[in-house]
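**Student:** The sequence and its predicted three-dimensional model are supplied below.
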Amino acid sequence: MDDVDSARDRNGTGRRPRLEDVAARVGLSTASVSLVLRGVSGPSERTRQRVLKAAADLGYQVDRTASLLASRRTRLLGVMVDVHRPFHAELVEHLHTAAEAVGYDLVLSTQTRTRDEHTAVETLLAFRSEAMILLGPTVPADTLAALDRKSPVIAVGRRIADAALDVVRTADDDGVGQIVDHLVGLGHHAIAYVDGGKGVIATDRRRGYRTAMRHHGLDAYIRVLHGDHTEAAGERAARKLLDGDALPTAVVTYNDQSAIGVLAALARAGVAVPGEVSVAGYDDDTLSRLSCFNLTTVSQNAEEQARHAVAAAVERLDHGRTEPREVVLPPQLVIRGTTAEPA
């Protein structure tokens, strides 16, 4: 017997229990019962316990859809996520936790190889998302600003110059700089970088590499290889290095996925990591922590980014904040087993 049938048996009417049934059971008005079931302050603790017991006995469940329609609010936060990025999956998990803590829920809309940002955002609007949390958006800043005028937008992970909307991100250039500092401190000079392609995030990380290399007087060793956010790009870059005259002693990549591609190509070629070449990624995603990779990387603190993103949405929706705000979190170097002193 399912939950609905069980509830019908308990109230003896052959239908789902209603608010009126709970009110009749405890001898209170439907308004008082509604206050208790919605968690609104006012009723005494004794009354609250009586109502909750009666609701449980009857098998009553709050009709969330009807409640939202009555209030003309959905309390839904729309999240755009790229299904190919493990770091986005981790962010979504923390976003769920942060949203539920303040009485909101999430609607997810995905980017895929055949589904672009515009389509993903249109889906979020169609589901009446009250605000949109966009993970790593790549569309122009003025497009995001126009979207923000329809529904509050929180851009996560991307710097937006003179932002007219809320931004939560880490200092990407500083994060890559920390990796270069770490490698130079170990004694490396020939440090290559596998790029992330187009976009603001890739630009910031590339700049962080170049700036740090110049800071250490290593201008002559700067080498940027074409890449993107995929493992395949990391493999291609590694093969190009293997085909050259001499391998660098260290490779820094745009993200952890690309770094795993580099590790795979080096392993197939019989190149020891970190014995012959040190490798470092960026993001500290779930794959980087696996014992088979044990990858040195940079943490963006997904939990903190999620918490700040949800807080920004709530401030806009519930507290009327209109001025845009940027939260820049410090990245943190995570040293694991893929970096060591050069041979």
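**Tutor:** Yes, it's here.
**Student:** hey, let's count contacts and neighbours off CA atoms from now on
**Tutor:** Noted.
**Student:** Can you verify Q178 is assigned to a helix?
**Tutor:** Yes - secondary structure of Q178, determined by DSSP: H, G, I helix; E, B strand; the rest coil: located in a helix.
**Student:** I'd like the distance between the closest residue to it other than its chain neighbours and G103.
**Tutor:** Leaving aside its sequence neighbours, Q178 sits nearest to L333 (C-alpha to C-alpha, 6 or more residues apart in numbering; 6.4 Å). Taking C-alpha to C-alpha, to the nearest Å as the measure, L333 falls 34 Å from G103.
**Student:** Between the two, which has more neighbouring residues?
**Tutor:** Using other C-alpha atoms under 10 Å as the criterion, L333 and G103 rank with L333 on top: 20 against 10.
**Student:** Quick check, that one in contact with G175.
**Tutor:** Yes - between L333 and G175 there is a contact under C-alpha atoms under 8 Å: 7.1 Å.
**Student:** which neighbours do the two share?
**Tutor:** Taking C-alpha atoms under 8 Å, 6 or more residues apart in numbering as the criterion, L333 and G175 both touch V298.
**Student:** this is the other structure I want to compare:
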Amino acid sequence: MPAPTIYDVARVAGVSKSLVSLVLQGSDRVSDASRRAVEEAIRELGYRPSRAASDLAARRTKLVGVLIDDYANPWFVDLLRGLHHVLGSDGFRVTVIDTATTSLAEDPVEGLLSMRADGIVVARDVPNALVAAASPPVVIAGTRDNVPPGIDAVANDDVLGAQLATDHLLGLGHRVIGHLSATGGAAAARRRSFVDVTAGSGARAVVTDYSGPATEHAGYDGTMRLLADHPEVTAIFAANDVMAIGALGAARDRGIDVPGQLSIVGYDNTLLARTRLINLTTVDDNGFGVGREAGRILRDRMSGAAPGPRSVTLPPALVTRGTTAAVP
């Protein structure tokens, strides 16, 4: 049996469809008698208003698009949890697009615009199409390249976070430290900070020559090459937890004990890093907090309540676990 429609409600109540719409919108331009007739018809039929249709009538879709670049990176899970924490209670739906898996024939930005998204969260380096587009409110989540001026942004302090990780290794006595880097604004900021802190301490930095996404495979291959070319390295700081897990795999395959012979530090404090099996020393960049603040700013911007462009920087924290120790 098909679900009752607003036309069925109008027929049973003996009123027009427009008047039913006014009742559903809570309008005060409806008489008490007509309101009671409509409400009784709704109960009799078991009619449920379409939220999508109501939003569309109000020129809203209650849809927020999120652009990411790697489904395999668990940092995005924390980010999305933060977004849902704020936006879910307001009835917003979140659609995630992984631009790394989108075919070249598709334009994820154009896709979100055609879906009439009420807002967009960019959790990757900013696409040129988004910069040029006449788009809905946008909030940048994380340290990103190609951010246009005057746009809202929420990020972790990647410079300070890399400093915390490097200082930790230096404090343990490590003087030849490798770094697994990758492309992207966050990785670049962490790399620069690592090199600066290492140079200022008199220690030696060995940075892998790699240009690509920060994946487990890249971390594994980078560590294998780094340890083969520089056996004097006693510690590795990875651009994120996923690369650090690749480094752990490479150390295992080379028969190197962690942390007895090699210390490894990640970045992001993802769910994987927190597992008892991996127990990774890492930098907590508060991905949940980044998502939560991005959601708050976007919600304000979509409602028209936000002031001028906002830039929020959240402080990181070092989390010491079982993959770092004093230099042997």
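**Tutor:** Sure, I can see it. This one's a predicted model, so the numbers in the text were calculated from it and none came from an experiment.
**Student:** still on that earlier bit, what do we get in structure 2 for the residue nearest to Q178 of structure 1?
**Tutor:** L333 of structure 1 maps onto L318 in structure 2, with residues paired by TM-score structural alignment.
**Student:** right, and its match touches G161 too?
**Tutor:** Yes - because the distance of 7.4 Å satisfies C-alpha under 8 Å, L318 of structure 2 is recorded as touching G161.
**Student:** And the strands in the stretch 51-200 of structure 1?
**Tutor:** Secondary structure of the stretch 51-200 of structure 1 (DSSP state E, counting those that start in this stretch): strands at 76-82, 105-111, 131-135, 153-156, 166-170, 191-194.
**Student:** Make CSV from those and add mean neighbour count to it.
**Tutor:** Output for the strands of the stretch 51-200 of structure 1, formatted as CSV (neighbours: other C-alpha atoms under 10 Å):
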stretch, mean neighbour count
strand 76-82, 23
strand 105-111, 19
strand 131-135, 26
strand 153-156, 26
strand 166-170, 25
strand 191-194, 25
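**Student:** of those strands, which approaches V51 of structure 1 most closely?
**Tutor:** Closest approach to V51 of structure 1 among those is made by strand 105-111 (25.3 Å; C-alpha to C-alpha).
**Student:** and the closest one, how far from structure 2 on average?
**Tutor:** In the superposition with structure 2, the average deviation recorded for strand 105-111 of structure 1 is 2.0 Å (mean C-alpha distance after the TM-score superposition for structure 1).
**Student:** okay, and that strand goes to which residues in structure 2?
**Tutor:** Residue span in structure 2 matched to strand 105-111 of structure 1, by TM-score structural alignment: 93-99.
**Student:** how about the helices of the stretch 201-328 of structure 2, start to end?
**Tutor:** Assigned helices in the stretch 201-328 of structure 2, in chain order: 216-229, 241-253, 271-274, 287-303 (criterion: DSSP state H, counting those that start in this stretch).
**Student:** who does the longest one touch, helix- and strand-wise?
**Tutor:** Using 3 or more C-alpha pairs under 8 Å, 6 or more residues apart in numbering; DSSP states H and E as the contact test, the elements touching helix 287-303 of structure 2 are helix 75-87, strand 119-122, strand 138-141, strand 152-156, strand 311-314.
**Student:** mind putting those in CSV, distance to A52 of structure 2 included?
**Tutor:** Listed next are those as CSV, based on distance: least, C-alpha to C-alpha, whole Å:
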stretch, distance to A52 of structure 2
helix 75-87, 16
strand 119-122, 16
strand 138-141, 22
strand 152-156, 28
strand 311-314, 32
